[in-house]
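Asks: could you look at this predicted model? Sequence included:
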Amino acid sequence: MFAFDVNGQNPCQKDKLPGKRDICEGKSQGQTHSQKHSSQTGATPLAEKRGAEPLLSNQCVCYPTTPGSAAKANFQCDLWSIWKHRNNKVWNNITDTTQDICAHASSLLTSWRNAQNIRHPSPQNPSIPNDLKWIKPSSDRFTCNVDASFSQARNRVGIGVCIRDEEGRFVLAKTEWMTPLLDVDLGEALGLLSTMHWVRDLQLGIVDFEIDSKTVVDSLYGRKSGVSNFSAVINDCRRLLASDLVTSDVRFIRRQANEVAHSFARVALRHASFHIHIRIPSCISTIILNEMQ
């Protein structure tokens, strides 16, 4: 194992020259420890000038010394997350917890691996992976797919919504847009919130929501809360799920599995106002028929 003391404390309690790195053998489980000081206080000169607190909590993160590619990837992503936290602390005065730093690293690695799976599909399995296909809802449930599109030329965010039953048959669809143009995460979150209000008023039954924004879904079921506009929208979604939509679920799906809502969201940008469709729109009819099979 390789242990990196993120607070600058020497776990081996050995003397060292200032500004140098120690490597020594752990006593109990054969661990190796590494540490780097820039001064006796353990803070960078820039942090000392700013009077900043230690950048990271007094915790030790351990990494295996196995030369496998997975271990190297984990280590590199964790170092990147620590460096990003350091910059946020010094330049923006934003402090993340150790759990947040590790979560950022894990999310980065997962996103990168997912991207590689799309770009380099396995040649041994020519069939389409399940997470790239839309899956019909279970018995007595509906699925509502939601997506947002963004247009700088029109200064709008388009929202596309499509509800289907357990057989994959079209039930209802809706398009709307909002202005001005928003950032992606906030636009996706507002699209979900608007759709949840609409579905609640329809009273169709048990409706599950699917969206291809992992940031929105992770924030919705996470424990973090903030004071930004995005956090306020997420909190409104949480309240709806806890009160009027207690039997509903919000799931993350890949863009390829959310093609109906994605195509519909682009169409929404061209509409003069919002539309509710009780018949299958021609722009998504082929996709729906193919996904019914």
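Replies: Yep, it's here.
Asks: C-alpha from now on. contacts and neighbour counts both.
Replies: Noted.
Asks: wait, isn't Met292 in contact with Gly168?
Replies: Yes - in this structure Met292 lies within contact range of Gly168 using CA atoms under 8 Å: 5.0 Å.
Asks: the two - which one has more neighbours?
Replies: Gly168 (20 against 15; other CA atoms under 10 Å).
Asks: so that one sits in a strand?
Replies: No - counting by DSSP: H, G, I helix; E, B strand; the rest coil, Gly168 is not part of a strand but coil.
Asks: also this one, for the comparison:
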Amino acid sequence: MLNNSTPECMQIISTITYSIWLARNNKVFQKKHTPAEEVVAHAMKSISEYHLHLVENRLNPSNQASSVDRNSKRWSPPPSNFLKLKVDAHLSDDGRWGFGLIVRRADGRCVGAATRVCAGSQDVAMAEATGLKEALQFVEDNLLSNLIIELDANIIVQALNRKIFPRTKWGNLVRQCSRFLSRSIGISAAWVNRKSNQVAHTLARWALVEPNRNWSSNFPYCILTHIQNDMRGVS
């Protein structure tokens, strides 16, 4: 049977075998019991992250950011008369994905925010691609224009910029997002350092508390301090 298995099947078998061995060691030496479904989930997550790393290296072999500004650890304002929408994804332990979206003006003030939650998996790239899709849906629903979408998933942004879409679920989803962007005037997507995406990251975690909400004022208290700190740095 193994002789007829594909490389992908062999990879799954070997990774699950390793996870079983690791769970066995935890049981013997640390008296820690690991449920079977958790063993399999850990194996599949490892495979997903491995493939994500391979694709990211292929898309961006130099592993360099496009600009100094994108590497900044602080929020940077958009050009005059533009808005900036930041989005981030959070993978919860119960298998759900939480998404945080926040729209801000050049002076740093928040003019809109939203949370989204959906059933997901351990596919990190698919979660980030879904976050971009949710951001574009938010843009369309609210008739926004002159807007820059920023996310800290470099692999997604590189795929958009280079028009290279892997034959995966997340690759197909990014292709759809690319088509939306190509026919939208004044809407673009860019990569940003994770450290400067703290507001969206915090809101993505909060999404599990207040799922599928929209705010135009009275924003969740968990992001207010981050927003105020960012505004102090705007000249």
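Replies: Yep, that arrived. None of these values were measured; they are calculated from a predicted model.
Asks: related to what we said a few turns ago, shared neighbours of Met292 and Gly168 of the first structure, anything?
Replies: Common neighbours of Met292 of the first structure and Gly168 are listed as Lys136 (criterion: CA atoms under 8 Å, 6 or more residues apart in numbering).
Asks: quick check, Leu208 of the second structure in a helix?
Replies: No - Leu208 of the second structure is assigned coil when assessed by three-state DSSP, not a helix.
Asks: what sits closest to it if chain neighbours are left out?
Replies: Ranked by CA to CA, 6 or more residues apart in numbering and with sequence neighbours excluded, the top spatial neighbour of Leu208 of the second structure is Gly98, at 6.1 Å.
Asks: for the one you found, which three-state class applies?
Replies: Gly98 of the second structure - assigned by three-state DSSP - is strand.
Asks: residue in the first structure matching it?
Replies: Under the alignment (TM-score structural alignment), Gly98 of the second structure pairs with Gly158 of the first structure.
Asks: how close does the residue most central in space within the first structure sit to Leu182 of the first structure?
Replies: Of all residues in the first structure, the one closest to the mean position by CA atoms, centre = their mean is Thr215, 2.8 Å from it. Per CA to CA, to the nearest Å, Thr215 of the first structure is found 15 Å from Leu182 of the first structure.
Asks: ok, Val233 of the first structure touching Leu192?
Replies: No - proximity of Val233 of the first structure to Leu192 does not meet the contact threshold set by CA under 8 Å, at 9.2 Å.
Asks: residues in contact with the alignment partner in the second structure of Val216 of the first structure?
Replies: Under the alignment (TM-score structural alignment), Val216 of the first structure maps onto Ile156 of the second structure. By CA under 8 Å, 6+ apart, the residues touching Ile156 of the second structure are 125, 128-129, 174.
Asks: helix, strand, or coil at Ile156 of the second structure?
Replies: helix.
Asks: the residue nearest to Ser46 of the second structure when sequence neighbours are not counted in helix, strand or coil?
Replies: Leaving aside its sequence neighbours, Ser46 of the second structure sits nearest to Thr15 (CA to CA, 6+ apart; 7.8 Å). Three-state call for Thr15 of the second structure (three-state DSSP): helix.
Asks: Thr15 of the second structure: neighbour count?
Replies: Thr15 of the second structure has 20 neighbours, counted by other CA under 10 Å.
Asks: residue in the second structure paired with Val207 of the first structure?
Replies: Val207 of the first structure maps onto Leu147 in the second structure, by TM-score structural alignment.
Asks: then His104 of the first structure?
Replies: His104 of the first structure maps onto Asn57 in the second structure, by TM-score structural alignment.
Asks: mean shift of the strand or helix carrying Cys162 of the first structure relative to the second structure?
Replies: Using DSSP states H and E, Cys162 of the first structure sits in strand 156-164. For strand 156-164 of the first structure, the mean deviation from the second structure after alignment is 0.4 Å (mean CA distance after the TM-score superposition for the first structure).
Asks: got a list of contacts for that strand?
Replies: Counting by CA under 8 Å, 6+ apart, 142-151, 170-182, 187, 191, 195, 260-269 sit against strand 156-164 of the first structure.
Asks: among those residues, which lie within strands?
Replies: Mapping the contacts of strand 156-164 of the first structure onto strands (DSSP state E) picks out 142-151, 170-178.
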